[in-house]
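Asks: okay, predicted coordinates and the sequence, questions at the end:
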Amino acid sequence: MCITFFHTNTPNYGNKKVSQSSALSVIVVFIFISQVVTAPMSTINAIAVEAYKKYVLVSLIQHGQFSTSLPKYTSSAAQRNLKNFCMPYVELATSYGSGKIAELEACVQTNREKFESDKNLGLVKQVVSSMYKRNIQRLTQTYLTLSLQDIANTVQLNGPKEAEMHVLQMIQDGEIYATINQKDGMVRFLEDPEQYKTCEIIERIDFSIQRIMALSKKLTTMDELVSCDPSYLAKAGRERQRFDFDDFDTVPQKFNL
């Protein structure tokens, strides 16, 4: 029952593309998953294992990197054992860190059945896609113009057509600023043209701020409810005995703006 609850209530972004417009939702999900992974526990449980798998994948999608080191206030059971239950995901993160798409795709193929059975293949595909995007974004920091063929060769795509598809999608999502001359197959990388002075931009910023405030309020309410739960307090008390109080000085008690 607990596992079903976890799967059905985690936002279903494993089956849809995470675009710039849903970046805030991804961050909130990442915070939620982080809390599940670092919650007090005396033994490893299925929910924590499933959360850790998604923690690895969302870290790669959102941040482009993953560290097996968990915060020091994480339970010793989680610190010692979680990654041992999720080795295909740790291997995926290691392959991602190499920056080589061929190595990453080989890892995906090796562990494909595991990812499918975990119902995480959609997220894994997003991890692969995010590497292509990050490799293209790195090119914008080095070149002003580049041919689609050169992009395909550098990023290890199948050809200029596939490179064009990726670049166009990234332009559409606002992830890069560029123009494509289809006649000669050249891409010109541009600076962000937005001056952030229009009424529309101000309204969008205000909407984002209001949404963040609403989410922060929800997180604060959840934090307060959990903080008053007798079972949580009992477990947290047992875990805290393993640390000095100084270890918790930097741990935020609430999410405040």
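Replies: Perfect, thanks for sending it. What you are looking at is a predicted structure, and each value in this text was computed from that prediction instead of being measured. Numbering: from 1, shown residues only.

Asks: C-alpha only now, for contacts and for neighbours.
Replies: OK.

Asks: which residues touch the nearest residue to Tyr177 once chain neighbours are set aside?
Replies: Closest residue to Tyr177 apart from its sequence neighbours, by CA to CA, 6 or more residues apart in numbering: Leu190 at 5.1 Å. Going by CA atoms under 8 Å, 6 or more residues apart in numbering, Leu190 touches 144, 177-179.

Asks: try Phe189
Replies: Taking CA under 8 Å, 6+ apart as the test, what Phe189 contacts is 140, 143-145, 176-179.

Asks: can you redo these as TSV with distance to Tyr55 and neighbour count?
Replies: As requested, the contacts of Phe189 are exported to TSV (distance: CA to CA, whole Å; neighbours: other CA atoms under 10 Å):
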residue	distance to Tyr55	neighbour count
Thr140	29	19
Tyr143	33	11
Leu144	35	13
Thr145	36	16
Ile176	26	20
Tyr177	30	19
Ala178	32	19
Thr179	35	15
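
Asks: between these, which is closest to Gln156?
Replies: Thr140 (16.1 Å; CA to CA).

Asks: how far away is that closest one from Ile176?
Replies: Per CA to CA, to the nearest Å, Thr140 is found 8 Å from Ile176.

Asks: isn't Glu239 up against Pro40?
Replies: Yes - counting by CA atoms under 8 Å, Glu239 does reach Pro40; the two are 6.6 Å apart.

Asks: find residues that contact each of these two.
Replies: Ser75.

Asks: second one coming, line it up with the first:
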Amino acid sequence: MDDALDVLVKRIQGLSSRDDDIPHLHKLLREAEGKGLLCQSSSRLAFLLEQLDPSQHSLGYLYILEAYTSTPSSNDQARGRLPTVAGFIDSCVAEQIRLVPDKFISVCRAFKDGILSLKTPIRGVGPLRTAIRKLQSSSGRVTSLHSDFVMLCLLAKCYKTGYSILEENIFETDQPRDLYLYCYYGGMICIGQKCYGKAIELLSNVITAPSSTMSAISIEARKKYILVSLILNGQLLKCLPKHENSITIRRVKSLCQHYLDLAEVYSTGEIFELESFVETNRQKFESENNLGLVRQVISSLYKRNIQRLTQTYLTLSLQDIANRVSTTPREAEMHVLQMIQDGEIFASINQKDGMVNFHEDPEQYKSCNIIEHIDSSIQRIMALSKKLNDVDEFISCDTAYLAKVELDRRHQFDFDDYDQPFFM
């Protein structure tokens, strides 16, 4: 057995230098795995890895590393493997690891589990981001590691790092479940960044995704979707998938009823009623880890009520604003200042007499920034259009699709044949 392993290592070293030899090496590694050569020699795997360079022998190193990380180990042993995996992710050759993506994903997830067991998620953010780039065949593809990466960013509170990958357009995915988790965790990252528009987009992807059963991910996404809709739009935007039947809809409503009731109370615009409702249902929201977001909903109602005043009045005192939105003058001033800073209203405060002057939007929409924003939107739409055309052309030429269409056509009745009388 030891001789066979030594021969395998030498073959890995000899066949990894030329691209033309990689397919032959891949075949040898599959044969060795099929014979159980690596699994039966778990005690020697660490020694074998020391004889290989992950930057030169990536494919062979990955086979051995996957077997090494799959063997049972103590907590100390698992911790000791983390630097080895991180070093491999950083230096491996992308073209070689893409030949066996399942093994690379398995190694990365073992690394993620080890990081989580140490309760240091920030240590996994950088390596997993590198792993995604090496696994991706294109920037628009969501891999099975995307959801793990975004989850680590969420746990480590690295919202900016997680958001950077969420800005990329999505065209393809490996597994539907990975996409659901990616969009759900991504929505939470966007909430942390207060990018509510992007959060709604991602959460709606989870809600409207075709599925034969109602998942826990979908239910949690709906709850957060309701809250973010209230914060961003002041009302609940309808986002129900067309394929849902009445039984599923009733079950969803029962599981999300206190969130739907919250939206109903919010629509009245009454702060006291909203705060009273939240206090009554505080335990429910807290148990579902949504109390912080619910508090942002309350804050958004204060702001929305102030925004309504700008549509009616040119000047108001802080005392008048406080009376109309049911708060104190000091809190009213803080809300107004924050809204001015965030660009939600255009106003100025005269500190001498406590008067607030509301202004028109100064943006003329002809600056360089606006032009660049419009141009980037056009470029994005053009890229999406091209991608859709390519997919349409691919499907139109796919033999399996054409065969299914032909089969369906044969099973359909042509009712026009019965328009003529049976007897002539």
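Replies: Noted; the coordinates are in hand. All of these numbers come straight from a predicted model, not from anything done at the bench.

Asks: mind checking how far the counterpart of the residue nearest to Tyr177 of structure 1 in structure 2 is from Ala332 of structure 2?
Replies: In structure 2, the residue paired with Leu190 of structure 1 according to TM-score structural alignment is His359. Distance of His359 of structure 2 to Ala332 of structure 2, given as CA to CA: 18 Å.

Asks: just the strands in structure 2 please.
Replies: 141-142, 172-173, 315-317, 347-350, 355-358 (DSSP state E).

Asks: what about the last one, distance to the chain center?
Replies: In this case it means strand 355-358 of structure 2. Taking CA atoms, centre = their mean, to the nearest Å, one finds strand 355-358 of structure 2 lying 41 Å from the centre of the chain it belongs to.

Asks: look up how far Ala51 of structure 1 lies from the residue lying farthest from the centre of structure 1.
Replies: Centroid-distance maximum for structure 1: Lys183 at 36.8 Å, with CA atoms, centre = their mean. Using CA to CA, one gets 48 Å for the distance from Lys183 of structure 1 to Ala51 of structure 1.

Asks: got it, and Tyr89 of structure 1?
Replies: For Tyr89 of structure 1, the distance to Ala51 of structure 1 - CA to CA - is 12 Å.

Asks: how many neighbouring residues does Ile201 of structure 1 have?
Replies: 13 (other CA atoms under 10 Å).

Asks: do the same with Ala400 of structure 2
Replies: Neighbours around Ala400 of structure 2, by other CA under 10 Å: 11.

Asks: over to Phe66 of structure 1?
Replies: For Phe66 of structure 1, using other CA under 10 Å, the count is 20.

Asks: aligned to it, what sits in structure 2?
Replies: Using TM-score structural alignment, the equivalent of Phe66 of structure 1 in structure 2 is Leu236.

Asks: go on, Val28 of structure 1?
Replies: Correspondence of Val28 of structure 1 to structure 2, assessed by TM-score structural alignment: Lys198.

Asks: was I right about that match contacting Cys190?
Replies: Yes - assessed by CA under 8 Å, Lys198 of structure 2 is found in contact with Cys190 at 6.5 Å.

Asks: more neighbours: these two, which one.
Replies: Cys190 (23 against 19).

Asks: list the contacts for that one?
Replies: Taking CA under 8 Å, 6+ apart, one finds 159, 163, 196, 198-199 in contact with Cys190 of structure 2.

Asks: hmm, try it at 6 Å
Replies: Shown in contact with Cys190 of structure 2 (CA atoms under 6 Å, 6 or more residues apart in numbering): Ala199.

Asks: any idea how far Ala67 of structure 2 is from it?
Replies: From Cys190 of structure 2 to Ala67 of structure 2 the distance is 37 Å (CA to CA).

Asks: how about Ser377 of structure 2?
Replies: 46 Å.

Asks: who has more neighbours out of the two?
Replies: Using other CA under 10 Å, the more surrounded residue of Ser377 of structure 2 and Ala67 is Ala67, with 19 against 12.

Asks: I am finished for the moment; much appreciated.
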